[in-house]
Structures are given as C-alpha cells and as structure tokens.
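In: Pasting the sequence and the predicted coordinates here, then a few questions.
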Amino acid sequence: MKKNKIAIDARFVLRKQRGMPLYTFMLCKLIPKMLPQHQFVLFINKGFEHNDSAEKYQARLDEICKLDNVKIINADAEDEISWEQLILPKLLKIHKVDLLHMPGNRVCLFTRVKQITTTHDLMEWHSLRIFRYYKKRSFKENFYFFRQKAYLWAVYRLGLSFADHVLTISQYSKHDISQNFPKLKNKSSYVYHGIPGGFKPPPNNKPKQGVLMLGGDSHQKNSENMLKAWAQLPKDLKKAHPLTILGFVGGEDSIISKTIRALGIENDIVIKGWVTEDELIQAMQTSKVFIFASREEGFGFPLVQSMASGTPVVTSEADVLIEIGQDAVCSAKAEDFLALSSAVRNLLTDEQLYNEKVQKGLTISSKFTWEHTAEHIASTYLTLLK
C-alpha cells in the first residue's frame, strides 16, 4: 500500500488546552496510531504570541513525536492569516502532502491538495458584520477589523465550498451548516468530542457544595443571566452553596464584572482566572451544581465534563445542549433567569431529582470517547485518500 502523506494544521497544540486546542491535540495524538501505514506531518507556529508557555506545549509535542510516522514542522508567523494562506500552501508543496486537515474552523484557500476542515460551529458566521464602522476607533483600527471580517467571509463563503469534506462536532452544527450552505449537505459529517479520563466522580463520598459557572463573558456565553439566576436563590441556599466562577479573563468593563456590581454580590462569590485541567476536574467533582446556560454552543465540552464528574447541570434550551445533555440536564430558556434559578434550586433541594440526574449524566457521558472521535476521522481520511 502506498504511504500517503497527511498534514494536520497543529497550531492549536501550542495553545492552552480547552475546546479546539484540546480537540486538535487529541487528533494528533491518536490518529497517527490508528493509521501507522501513513506518514503524518504536523505544521505548527511557535512564533504566535498567544501560545501556551514553551515548557507546556513542548511536553505535548514530545508526546506526539514518539510515533515513527509523525514529523513536526515549525513555521513562524506573527499573524494567523499569513500563516494560513501564504506559508501553509508553500509547506504543502515542499512536503508533497496528499491530504490536509484544518481542525480549527479555517480553510486553506490557495492549495489544490485534498482538504478536510473541522468547522466546529457557525457562530463566527452568524455574528459576521463586515461593514460596521465604529466612531471610537481610528480609521486604521476600523480597516484592521474590516480586513479580519472580510477574511472570515472568504473562509466560510468560499473556503467551505473548496473543502473536500466538512467535519463538525454535533448533529445541531451539521444541520446549521447544511441550512446555511446547502451545497455542503452531501459532503459533511459529524462526530462528537471525547472527554479526558480525569473527569469522573470523586473517589470519596464527601458532600458536594456550591454552584459552579465558567467565566466566559461573550454575549454567546450568557453570563449575566446565570449570575442573576444564582442571585435569585433564597439566602440560606446562597450561603450553603456559594457561587464560584472559573476562567475569568475580563476586566472591570466585562459584562460579568458589571453584573456582579449591579447585583451587589461582590462579597458573596469566588472568582478565579485561568485554571489547570486538574483544578477544573476538582471543581466539577466537588461542586453541587454546574450552571452552563449559553445562548449558543457548537458542542459544549464543559457539559459533558460535568456530567462525567457526577455533577448535574442546568443548561439553557440551546439546541446542542439539549442534544448532548438529553434528559440528564435541567433546562430553561437562556433569557429567563428566574426559570434558570428555579432549576438550580430544584437540584439543590430535591434529593431524588438530584440523584436521578447524576446517574443519567454518568450514563450519557460514558459514550463520549476520543477513540470513537478519532476512528470516525481516520475513516474519513481513508475515504478521501481513495
């Protein structure tokens, strides 16, 4: 059998490991093992300013490089556009690549190499407003944002049609892609993410305490309504189950900061910045309830991680969260903070309901494995190479 050369855009392996970066790392780690008869070239960018620390990402690269059929090629670039559309096409020619996988919502527009893209969701596309001029910004700043938006338009409107296969991460996202880009219906598929093995129920029966939420402050994350939901709880429940926010990176002007001040709960909650995976696992294992009521998600990693940790989740009625969580979650409309608060209160006070949701969550989450994800993608590679 001919040894085909498969390239993966592995830049996200160098980023902090959540969401897309974790997805990319697991593919680079597992798929070469499944396809030992093929050669893999992983292209990275050590020159990108928002990478994780060199010590941390080098450990991940070393783990991937243990396989004989893997080679890592670095090409430095300060910005993403030039790397994707100028540097990458040259690398593909130099290394005589047969198939390219872009796993991070991007497409290489200037190559004739067969290409698969993972488009996790269409949130960028739905929020795209190319011709929006902000008076508070300088002309130079407005031009920069226009260029970025125009580039995104090209990636989605043109790039997805160029791709030989569009992979996504949920049935909801596949339907959304097909609705917005009908021509992709017959060349797209979906496979769920897996979750790391560390997310499991705690080894002891120590009572759980507190409500947990994550600190994303974009409009899509709906943080203001989750804060309002907790603030509506009776005083005794708030005292027994204080709110902890993990992964907050905003400032004083963040919607989270503004909402906390407006509600007067500055002294009642704990806010932490970026946490390690071990710290996230511990928080999910020890919290009584996790509230994850995003307005929109492509998949919802934290939902599955919390269920696997034995902690039930209150979600919004976003299509993908209902698809993933099924009957293991308690849900309400994203904008209805009173209904979200009622769902949190029910889980905190109804022991039978709580135990039922815990068991259902453990059953559902056990089906999300990285091996299954990698097998689907490896099979897609082989189909395209034929």
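Out: Yep, it's here.
In: When you work out contacts or count neighbours from here on, use the C-alpha atoms and nothing else.
Out: Fine.
In: Give me the contacts around the strand or helix carrying Lys93.
Out: Secondary structure from DSSP states H and E places Lys93 in helix 88-94. Under the contact criterion Cα atoms under 8 Å, 6 or more residues apart in numbering, helix 88-94 has outside partners 7, 108, 110-111, 113.
In: next SSE after it?
Out: strand 99-102.
In: Does anything pack onto that following strand? Which helices or strands?
Out: strand 5-9, strand 114-118, helix 370-385 (3 or more Cα pairs under 8 Å, 6 or more residues apart in numbering; DSSP states H and E).
In: Who are the packing partners of the first one?
Out: When you say that, I think you mean strand 5-9. Contacts defined by 3+ Cα pairs under 8 Å, 6+ apart place strand 5-9 against strand 39-44, strand 99-102.
In: deepest of these, which one?
Out: Among the helices and strands packed on strand 5-9, strand 99-102 has the highest mean neighbour count (mean count of other Cα atoms under 10 Å), at a mean of 24.
In: will you turn the helices and strands packed on strand 99-102 into TSV that also has mean neighbour count and distance to Arg132?
Out: As requested, these are arranged in TSV below (neighbours: other Cα atoms under 10 Å; distance: least, Cα to Cα, whole Å):
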stretch	mean neighbour count	distance to Arg132
strand 5-9	23	31
strand 114-118	24	28
helix 370-385	17	38
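In: export those to TSV and tack on distance to Leu88?
Out: Output for the helices and strands packed on strand 99-102, formatted as TSV (distance: least, Cα to Cα, whole Å):
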stretch	distance to Leu88
strand 5-9	9
strand 114-118	13
helix 370-385	19
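In: Please name whichever of those is nearest to Arg18.
Out: Arg18 lies closest to helix 370-385 among the helices and strands packed on strand 99-102, at 14.3 Å (Cα to Cα).
In: That closest one: how far from the chain's middle?
Out: For helix 370-385, the separation from the chain centroid amounts to 20 Å (computed by Cα atoms, centre = their mean, to the nearest Å).
In: Distance to Leu152 for the contacts of helix 88-94 - can I get that in TSV?
Out: What follows is these, written out as TSV (distance: Cα to Cα, whole Å):
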residue	distance to Leu152
Ala7	22
Cys108	12
Phe110	15
Thr111	18
Val113	21
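In: Check these for burial and list the buried ones.
Out: In these, burial by neighbour count holds for 7, 108, 111, 113, counting by 16 or more other Cα atoms under 10 Å.
In: check contacts around the first one.
Out: Just to be clear, that refers to Ala7. Neighbours of Ala7 in contact, by Cα under 8 Å, 6+ apart: 40-43, 92, 97-101.
In: among these, which two are most distant?
Out: Largest pairwise distance in the contacts of Ala7, by Cα to Cα, is 14.2 Å, between Phe43 and Asp98.
In: Below is structure B, check it against A:
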Amino acid sequence: MRVAIIEPPLMGHMLRGTGVYTRNLARALEDVTDMEIVMSEIESLPKNVDLYHFPYFDPFFRTLPVIRNKPTVVTVHDLTPIRFPEHFPRGIKGELKWQLQKYILRGIEAVITDSQASKVDVEKFVGLDPQKVHSVYLAPEPEFFEKRDKSEKENIRKKYQLPGKFAIYTGEVNWNKNLPNIIKAATLAKIHLLIISKSFIEKHEESYNPWKDSLLESQTLARNNPWVKGLGYVKLSELVTIYQMASVLLLPSYYEGFGLPVVEAFASGCPVITSDKGSLGEVAAGASLIVEPDDVSGMAKAIHSILTDQELGRKLIKKGKNKLSQFTWKKTADQTFNVYNSVLDK
C-alpha cells in the first residue's frame, strides 16, 4: 500500500498538535508491513499512490481539494468553533467557507478523529454516517520518555530563569483553553505559572477580533503579575525537560478534541489538573485531578493539594504512567492502517 500524507497548508500548524500528529504518524506507519508513505503538498498531489490522507481539517480554510483522483481519508482533530459558535463567531464569509468544507468532507471515504468526543461532533455537525468516522487516539512523542538528569534541568532553569516550583500551561490561547481562569487559579494558589505559547507573548493588531478575547484577557491578567511568566515557542528537547521539572500541568479546558499535553505530562511524570469536558473525560479520567473550568477556587485548591501532598502527587504520576498503554504511536499507526484498508477494500 502506498499512501500520500498531505502536509497541512497552514505552516503554523506544523509547530502545534497537528505537526506532532503528522510527523509521528508518518514515522510509525513506516514500520507497518506493506506500507509506503509519501509526504506531499496539496498543490501537487501525487498520482502513483493508492490513497490520500489529509491529516488536518479547518472549517474555515480550504484544506481539502474539491476534486481528488484517489480514495481519501481526512483527520478532523476537533470542531470546537462549530460546536461553540457563540465563542467563535464566523460571520457570512466564515459560514460560506464552512458550508463548502462540510460539503467536501461529506464526499470523503473515511474520517479519523482523535477521540470519541470528536467523532460524535463530526457525525452531528457534518452529518456523516457513523460507519465512516473512526476514533483513533494520539500519543506523546517518544522524546517525552527520555529521562533528564539534574544538570540538564539546571541548565534549563538558568536559561529561562525558572523558580523552584512552578505549574505549566502549554498550547494555543483560545476560549476553550480557559487560560484566564488558569492564571487566576495559579495566582490564588501562589504558584508560579509558566505559559508556553507562541501566541501568548506576541503583540496583536488593534482591530477587534472576538476570537482573541481570551488571549487579550490572559495577557491583561499576566501583565505585572509576579506569578506568571510567558515563553514563546521552545524546541522539543527543552519542552521535555520543562515538563519533567514542573510541579503540575494545568489544562482545565472548556473543551478539547484530544488534549495532547495531558499524555505528554503522563509520560513526563508530571501530575495533571484538568476537566472532564470533551475528550478530556476519555484521556485523563482516573489519572488526574478533575475540576470544573469555571471553579477558580476549586482549581486553586487542587493545585494546593498536589503541592502539599506528596503521596497524592506520586499516585497521580503512577496512574498517568499506567494509562499511557492506551496511547502509543504504534496503536495509532495500526488503527490508521486498518482505516486505510477499509477504504481500499470497498
């Protein structure tokens, strides 16, 4: 079987979760018997392959060609802006683009999602037959399992001037990520918060964009706040070290399609505080402290519990490590290969 994986047209996504997915899936699929992977771009789809796999879908950008000459699989990581239109207003142009993208997606042979929660959303909002939609979990990158020694951690501490104890948040800053309440809770708990996010440290245009309300509020809350430190993009080797140094990961989102930082924290031996919204109930349940996204006080109490109760922290770390057996790139590749076969066997 020869499969072309089409790299996302929006290059910024290669630095985020989509890039992790595309890179690691391609690498894992290479180890599958009778499988050959060809990396390609949307502008030049290869003809000498059996199937196209688009590893990214955006409701409001043309990420899929209308005409395709091969059976096609598309990965839809989440439809958060469609599920919560009150927080992601799309206007007339956005609505037209969504209708076109939805029309194209309906003609795809199979769709892969990162979780059961996203599978349900795709079936509901796109109107697809459940038999065409397949839930396949993601996994942490292999580098997260590499143990860092004391000197490596100390080098990172000096480079970024990190305190002895700190919580981390990593990811984009959209409404569903709930960063304003994370900042409030960390401040209330008096724990230093390290925000690893390229968009968080950037200046943004003066014109109003409701999609950036949460980002602007977060930047305002962080300004002159001694408990908050923002970092932009950090390379993977440094991110791995920071996870292993952190006291806790904070990801009490309003909604997630998967929640990659959760499994990264599990692999790093970092306790997790999260919510049970969207996919997080699947990914984090039983191995993390669960809080309500709007309960800042409860979030602060959960942080305090982990900081002061070493036995609790050890239990969460152990449960996280045990839960990782559900999330491996081999499983992701094997299940994706099965989807490919189901498409080609029709």
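Out: Happy to help now that I have it. What you see is a predicted model, and the numbers here were worked out from it, not measured in a lab.
In: can I get the helices and strands packed on strand 5-9 of structure 1 in JSON lines with distance to Lys228 of structure 1?
Out: Shown next, in JSON lines, are the helices and strands packed on strand 5-9 of structure 1 (distance: least, Cα to Cα, whole Å):
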{"stretch": "strand 39-44", "distance to Lys228 of structure 1": "42"}
{"stretch": "strand 99-102", "distance to Lys228 of structure 1": "39"}
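In: Structure 1: strands as residue ranges?
Out: Assigned by DSSP state E, the strands in structure 1 fall at 5-9, 39-44, 70-74, 99-102, 114-118, 165-168, 188-190, 211-214, 243-246, 269-271, 289-292, 313-316, 330-332.
In: how about the ones you listed, which one is nearest Glu375 of structure 1?
Out: Taking the strands of structure 1 one by one with Cα to Cα, strand 188-190 is closest: 12.2 Å.
In: whereabouts in structure 2 does that closest one align?
Out: Alignment of strand 188-190 of structure 1 against structure 2: residues 133-135, by TM-score structural alignment.
In: can you count the residues close to the corresponding residue of structure 2 for Ile322 of structure 1?
Out: The alignment partner of Ile322 of structure 1 in structure 2, by TM-score structural alignment, is Gly281. The local packing of Gly281 of structure 2 (other Cα atoms under 10 Å) involves 16 other residues.
In: correct me, but Gly281 of structure 2 touches Ser275?
Out: Yes. At 7.3 Å, Gly281 of structure 2 counts as touching Ser275 under the criterion of Cα atoms under 8 Å.
In: who's in contact with the residue found closest to Glu36 of structure 2 once you drop the neighbours it is linked to in the chain?
Out: Leaving aside its sequence neighbours, Glu36 of structure 2 sits nearest to Arg2 (Cα to Cα, 6 or more residues apart in numbering; 4.7 Å). Counting by Cα under 8 Å, 6+ apart, Arg2 of structure 2 makes contact with 35-38, 49-51.
In: mind checking how far Lys333 of structure 1 is from Met226 of structure 1?
Out: 11 Å (Cα to Cα, to the nearest Å).
In: swap in Ser306 of structure 1?
Out: Relative to Met226 of structure 1, and taking Cα to Cα, Ser306 of structure 1 is found at 16 Å.
In: Compare these two (neighbour count), which wins?
Out: Higher neighbour count among Ser306 of structure 1 and Met226: Ser306, with 30 against 27, using other Cα under 10 Å.
In: Need the counterpart of that one in structure 2.
Out: Using TM-score structural alignment, Ser306 of structure 1 lines up with Ala265 in structure 2.
In: Any chance you could list what contacts stretch 267-277 of structure 1?
Out: Counting by Cα under 8 Å, 6+ apart, 215, 242-249 sit against stretch 267-277 of structure 1.
In: farthest-separated two in these?
Out: Largest pairwise distance in those, by Cα to Cα, is 20.3 Å, between Pro242 and Val249.
In: Who has more neighbours out of those two?
Out: Pro242 (17 against 13).
In: In contact with the corresponding residue of structure 2 for that one, which residues?
Out: Per TM-score structural alignment, the equivalent position to Pro242 of structure 1 in structure 2 is His192. Residues near His192 of structure 2 by Cα under 8 Å, 6+ apart: 163, 165-167, 186, 226-229.
In: Got a ChimeraX select line for the buried ones in those residues?
Out: A single ChimeraX command selects the buried members of those (16+ other Cα under 10 Å):
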select :166,167,186,227,228,229
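In: Tabulate the contacts of His192 of structure 2 in JSON lines, adding columns for distance to Gly127 of structure 2.
Out: Formatted as JSON lines, those follow (distance: Cα to Cα, whole Å):
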{"residue": "Pro163", "distance to Gly127 of structure 2": "49"}
{"residue": "Lys165", "distance to Gly127 of structure 2": "47"}
{"residue": "Phe166", "distance to Gly127 of structure 2": "44"}
{"residue": "Ala167", "distance to Gly127 of structure 2": "40"}
{"residue": "Ala186", "distance to Gly127 of structure 2": "41"}
{"residue": "Pro226", "distance to Gly127 of structure 2": "48"}
{"residue": "Trp227", "distance to Gly127 of structure 2": "45"}
{"residue": "Val228", "distance to Gly127 of structure 2": "43"}
{"residue": "Lys229", "distance to Gly127 of structure 2": "43"}
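In: for the contacts of His192 of structure 2, which one is nearest Arg106 of structure 2?
Out: For these, the minimum distance to Arg106 of structure 2 (Cα to Cα) is 41.8 Å, reached by Ala167.
In: mind listing what's buried in stretch 195-205 of structure 1?
Out: Buried residues in stretch 195-205 of structure 1 (16+ other Cα under 10 Å): 195, 199-202.
In: Would you reformat these as a markdown table and include distance to Gln179 of structure 1?
Out: Formatted as a markdown table, the buried residues of stretch 195-205 of structure 1 follow (distance: Cα to Cα, whole Å):
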| residue | distance to Gln179 of structure 1 |
| --- | --- |
| Ile195 | 28 |
| Phe199 | 34 |
| Lys200 | 36 |
| Pro201 | 39 |
| Pro202 | 42 |
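In: right, and out of the residues you listed, which lies closest to Arg129 of structure 1?
Out: Nearest to Arg129 of structure 1 among the buried residues of stretch 195-205 of structure 1, counting by Cα to Cα, is Ile195 at 33.9 Å.
In: From Gln282 of structure 1, how far off is the closest one?
Out: In terms of Cα to Cα, Ile195 of structure 1 sits 15 Å off from Gln282 of structure 1.
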